[in-house]
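[1] Mind looking at a prediction? Sequence and model below.
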Amino acid sequence: MYFAALLARTQDGWEASDTELDDVETLSDLTDLARDASVDEDTVLVFIEQEDAWFGVLRVEGEEDPRIFVSDAAAAARSSYGEILTNELLGGDDDDPADDLDTLDLDGTEDGEPEDDDADDEVGESGSAAELVPAGPVGDRDILMDLGLSEKELLALDTDALLEIADALGAAEVLETVR
């Protein structure tokens, strides 16, 4: 089960709103959702958490590229919303893999690429590319530094991480209203 919320910085402090991720399929969708919640292009944080398995923070400010932090890339990569974040961080392609079928031969290799009998060993027995994703945190570890949460504090977070982040930002009460 997921929990997702937006925290938008305003002149009066932080405003929180829960958010539905049903229509989010790409990082662009998630970024647009955050920008829509922005007041005067101020900071918007998108929090996503999956039952204490992992959490992610997306930070959007105006038209700048989003900044992302994920607490456990391997765990996040096994979930649909976490995969959106980890693909961006690890250089994955969030396009539909079916779009790349034109470049594949019938045996699954790219045109002109020799067959590699050891390729299955690299991916693992289950055939999941997610097994190649590193366990542990990935992304911008300074994502919340200027808002009052150091890299060391961010990396030390475990359960109830989003509430602890909100507390450091002075937004715990507003986050609790949507939790």
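    Structure received. Numbering: from 1, shown residues only.

[2] C-alpha only now, for contacts and for neighbours.
    Noted.

[3] what about Ala129, neighbour count?
    Using other C-alpha atoms under 10 Å, Ala129 is surrounded by 12 other residues.

[4] Touching, it and Asp121? I think so.
    No. Taking contacts as C-alpha atoms under 8 Å, Ala129 lies outside contact range of Asp121: 11.1 Å.

[5] could you list every residue that touches Leu147?
    168-169 (C-alpha atoms under 8 Å, 6 or more residues apart in numbering).

[6] what about 10 Å?
    165, 168-170 (C-alpha atoms under 10 Å, 6 or more residues apart in numbering).

[7] cool, and Val44?
    Contacts of Val44 (C-alpha under 10 Å, 6+ apart): 6-10, 14-16, 31, 33-38, 58-62, 66.

[8] Please list the members of the contacts of Leu147 that lie in helices.
    165, 168-169 (DSSP state H).

[9] Tabulate the residues you listed in CSV, adding columns for distance to Thr177 and neighbour count.
    Formatted as CSV, the ones in helices among the contacts of Leu147 follow (distance: C-alpha to C-alpha, whole Å; neighbours: other C-alpha atoms under 10 Å):
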residue, distance to Thr177, neighbour count
Ile165, 15, 21
Ala168, 17, 16
Leu169, 15, 16
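
[10] how about those in JSON lines, adding distance to Thr159?
    JSON lines is the format used below for these (distance: C-alpha to C-alpha, whole Å):
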{"residue": "Ile165", "distance to Thr159": "11"}
{"residue": "Ala168", "distance to Thr159": "15"}
{"residue": "Leu169", "distance to Thr159": "17"}
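
[11] Below is an additional structure, to be compared with the one above:
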Amino acid sequence: MYFAAMLARTEDGWEASDTELDNVEALSDFADLAREASVDDDTVLVLIEQEDSWFGIVRVDGEDDPRVYVSDAAAASRSSYGAMLVDELIGRDDDGDDELERLDLDGTEDGEPEEDEAEASASSEPAPAGPLGDPELLSDLGFGAKELGALDGDALSSITDALGCPEILEAVR
């Protein structure tokens, strides 16, 4: 079970909203959702967690590229939304190829593997265990890499505590 929320920074503090992920298929969709919630192109955090197994943060500042952190890449890669973030972070290209398209059907199965086959097998390597992404993405907000790396359990509550807005997150839970 997923929980996702957006925190948009305003001049009066943070505003939270529950986030619907049904139409999210890529990191760019997370970024688009964040930009829609942004007030004056200020910082928006998309927070996502799956049953204390892993959490992820997508930070969007105006039109800048999103910054991403995932607490446990191996655990996240076993879930659809987590896999999207992990694939983006490790540079896996999911261009819609299916297993049949990657098969060598030109009758050269006995020869050396072609370059495309080597790339396909490299892209199927498992995600690394542990955190992945930008551990400094909250540093300017008072939550450094050391604190982020030490989180477990209800990490999103700890993050919103540090940002000074725990009640806002609880209102959308």
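    Sure, I can see it. Values in this document were obtained by computation on a predicted structure and should not be read as measured data.

[12] TM-score, when you put one on top of the other?
    The TM-score (TM-score structural alignment, normalised by the length of structure 2) is 0.88; 166 aligned residues with a C-alpha RMSD of 2.6 Å.

[13] Buried among the contacts of Val44 of structure 1? Make that a ChimeraX selection.
    The ChimeraX command for the buried members of the contacts of Val44 of structure 1 (criterion: 16 or more other C-alpha atoms under 10 Å) is given here:
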select :6,7,8,9,14,15,16,31,33,34,35,37,38,58,59,60,61,66
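
[14] quick one: which of the contacts of Val44 of structure 1 sit in helices?
    Those of the contacts of Val44 of structure 1 lying in helices (DSSP H): 31, 33-37.

[15] quick one: which of the residues you listed is nearest to Ala74 of structure 1?
    Nearest to Ala74 of structure 1 out of these is Thr31 (C-alpha to C-alpha; 22.1 Å).

[16] Contact partners for the closest one?
    Counting by C-alpha under 10 Å, 6+ apart, Thr31 of structure 1 touches 24, 44-46, 58-61, 63, 65-67.

[17] That one pairs with which position in structure 2?
    With the correspondence set by TM-score structural alignment, Thr31 of structure 1 lines up against Ala31 in structure 2.

[18] so how far is Leu45 of structure 2 from that match?
    Using C-alpha to C-alpha, to the nearest Å, Ala31 of structure 2 is found at 9 Å from Leu45 of structure 2.

[19] how about the strands in structure 1?
    2-10, 13-18, 43-50, 54-61, 67-70, 138-139 (DSSP state E).

[20] Any chance of JSON lines for those, columns distance to Val174 of structure 1?
    Formatted as JSON lines, the strands of structure 1 follow (distance: least, C-alpha to C-alpha, whole Å):
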{"stretch": "strand 2-10", "distance to Val174 of structure 1": "9"}
{"stretch": "strand 13-18", "distance to Val174 of structure 1": "6"}
{"stretch": "strand 43-50", "distance to Val174 of structure 1": "13"}
{"stretch": "strand 54-61", "distance to Val174 of structure 1": "17"}
{"stretch": "strand 67-70", "distance to Val174 of structure 1": "22"}
{"stretch": "strand 138-139", "distance to Val174 of structure 1": "26"}
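
[21] So for Ala76 of structure 1, which of those sits nearest?
    Using C-alpha to C-alpha, the nearest of the strands of structure 1 to Ala76 of structure 1 is strand 54-61, at 6.1 Å.

[22] average distance between that closest one and structure 2?
    Following superposition, strand 54-61 of structure 1 is found to deviate from structure 2 by 0.2 Å on average (mean C-alpha distance after the TM-score superposition for structure 1).

[23] Run the chain-centre distance for that strand.
    6 Å (C-alpha atoms, centre = their mean, to the nearest Å).
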